[in-house]
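Asker: Okay, predicted coordinates and the sequence, questions at the end:
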Amino acid sequence: MLQLKFHPDSVVRRSVVSAGIIFLTACGAVQKQTHESQAQVIAGLASQASEFEKAIIHKDISAIEAALTDDFRLIRSSGEVDNKETFLQGFKSADLTTDPYTVEDQSIRLYGDSALVSGKVKMTGITAGVAFTLHYRFIHTFIRSGEKWLICNSQITPIQQRSAT
């Protein structure tokens, strides 16, 4: 009969090596799952940001309101600060019409349960019978609230046209 003899150190070493391989494999799976989850979150935020911009264009007050926290703040390029109520008032006015626009240079940065969504917009429309053109960069701060992401803060900065020299 064949008898196998293992040195106790070799059994321990094999157990430690096996446990290490299992641990590293599990870490890789968790990292992959986390990466995929982060990509899914970013895709969801991009979609939600797009829906918010569509709500702005169509003056969909209920959709705009649902996307904002109760303590939402907008910092305007003038330095003035609007709260949720004053921000929504602007869209309730019949004097405002916004033409469709697209967001350029969109960037989404995720920080756990908060995210920064920024981009560039060239907006045109009519307010009080006068045509307007706004070219600005914006940043929205989103926070996770349960299963939803809400905008708690926005800031806009005008992009100055450079004169030809």
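Answerer: Structure received.
Asker: From here on, just use CA atoms for contacts and neighbour counts.
Answerer: Noted.
Asker: residues in contact with residue 127?
Answerer: Taking C-alpha atoms under 8 Å, 6 or more residues apart in numbering, we find residue 127 in contact with 95-97.
Asker: Distance to residue 79, neighbour count and secondary structure added to the residues you listed, as TSV?
Answerer: Below are the contacts of residue 127 laid out as TSV (distance: C-alpha to C-alpha, whole Å; neighbours: other C-alpha atoms under 10 Å; DSSP: H, G, I helix; E, B strand; the rest coil):
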residue	distance to residue 79	neighbour count	secondary structure
95	23	12	coil
96	22	16	strand
97	24	20	strand
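Asker: and the strand ranked longest in the chain, which residues are buried?
Answerer: Counting by DSSP state E, the longest strand found in the chain is strand 130-145. Neighbour counts over strand 130-145 (16 or more other C-alpha atoms under 10 Å) mark 135-143 as buried.
Asker: try it against this one:
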Amino acid sequence: MITTQIPAFLADLEARFNEAMISNDVARIAACTTEDWLLVTPEAGPVPRSRILEVVGSGRLTHATMTKLATHAAVVGDMAWVTGRGQNTGTFDGAPIQADEYITDVYRRVGDTWLCMLTHLTPAR
């Protein structure tokens, strides 16, 4: 069932993921994602986890701020998703970047933890 009442554990996961991204620490980001995590962006389409971690690890991509206001969520067995509106700032290849977008994160329970397996970004108009 889709709900606008975001379960606390999903809100915590989203906060942890945001904090990992603004840390620009590859190990922290990796700890929030599955091995097969995919980031779908309007600019590049599907980008595998290995590529994102490589670009962050090299310093080519940094995040200074990242916020997300979750508005919808669902939990079905070992799968969950959260959709909301997010903003972030940072740099790419030394140039400032900022985004205002709708974000959907899909999580999968792996053992006793939940990891993000898909992040889909859509620009807010």
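Answerer: Thanks, I have it. Remember, it's a predicted structure, so these values are computed and weren't measured experimentally.
Asker: what's the TM-score here?
Answerer: Once superposed, chain against chain, the TM-score is 0.84 (TM-score structural alignment, normalised by the length of the second structure); 121 aligned residues with a C-alpha RMSD of 2.0 Å.
Asker: picking that back up, which bit of the second structure covers the longest strand of the first structure?
Answerer: Across the second structure, the stretch matching strand 130-145 of the first structure (TM-score structural alignment) is residues 95-110.
Asker: Now do the helices in the second structure.
Answerer: Assigned by DSSP state H, the helices in the second structure fall at 8-23, 26-30, 49-58.
Asker: same for the second one, what does it pack against?
Answerer: Helix 26-30 of the second structure is packed against helix 8-23, helix 49-58, with contacts defined by 3 or more C-alpha pairs under 8 Å, 6 or more residues apart in numbering; DSSP states H and E.
Asker: Which one of these lies nearest to residue 113 of the second structure?
Answerer: helix 8-23 (9.8 Å; C-alpha to C-alpha).
Asker: With the first structure overlaid, how far apart is that closest one on average?
Answerer: When the first structure is overlaid, helix 8-23 of the second structure sits 1.0 Å from its aligned residues on average, using mean C-alpha distance after the TM-score superposition for the first structure.
Asker: Translate residue 96 of the first structure into the numbering of the second structure.
Answerer: When the second structure is aligned by TM-score structural alignment, residue 96 of the first structure is paired with residue 61.
Asker: Can you tell me how far that match is from residue 15 of the second structure?
Answerer: 20 Å (C-alpha to C-alpha, to the nearest Å).
Asker: What of residue 64 of the second structure?
Answerer: Distance, residue 64 of the second structure to residue 15 of the second structure, using C-alpha to C-alpha: 15 Å.
Asker: ok so, going back, mean deviation of the longest strand of the first structure from the second structure?
Answerer: Mean for strand 130-145 of the first structure is 1.0 Å (mean C-alpha distance after the TM-score superposition for the first structure).
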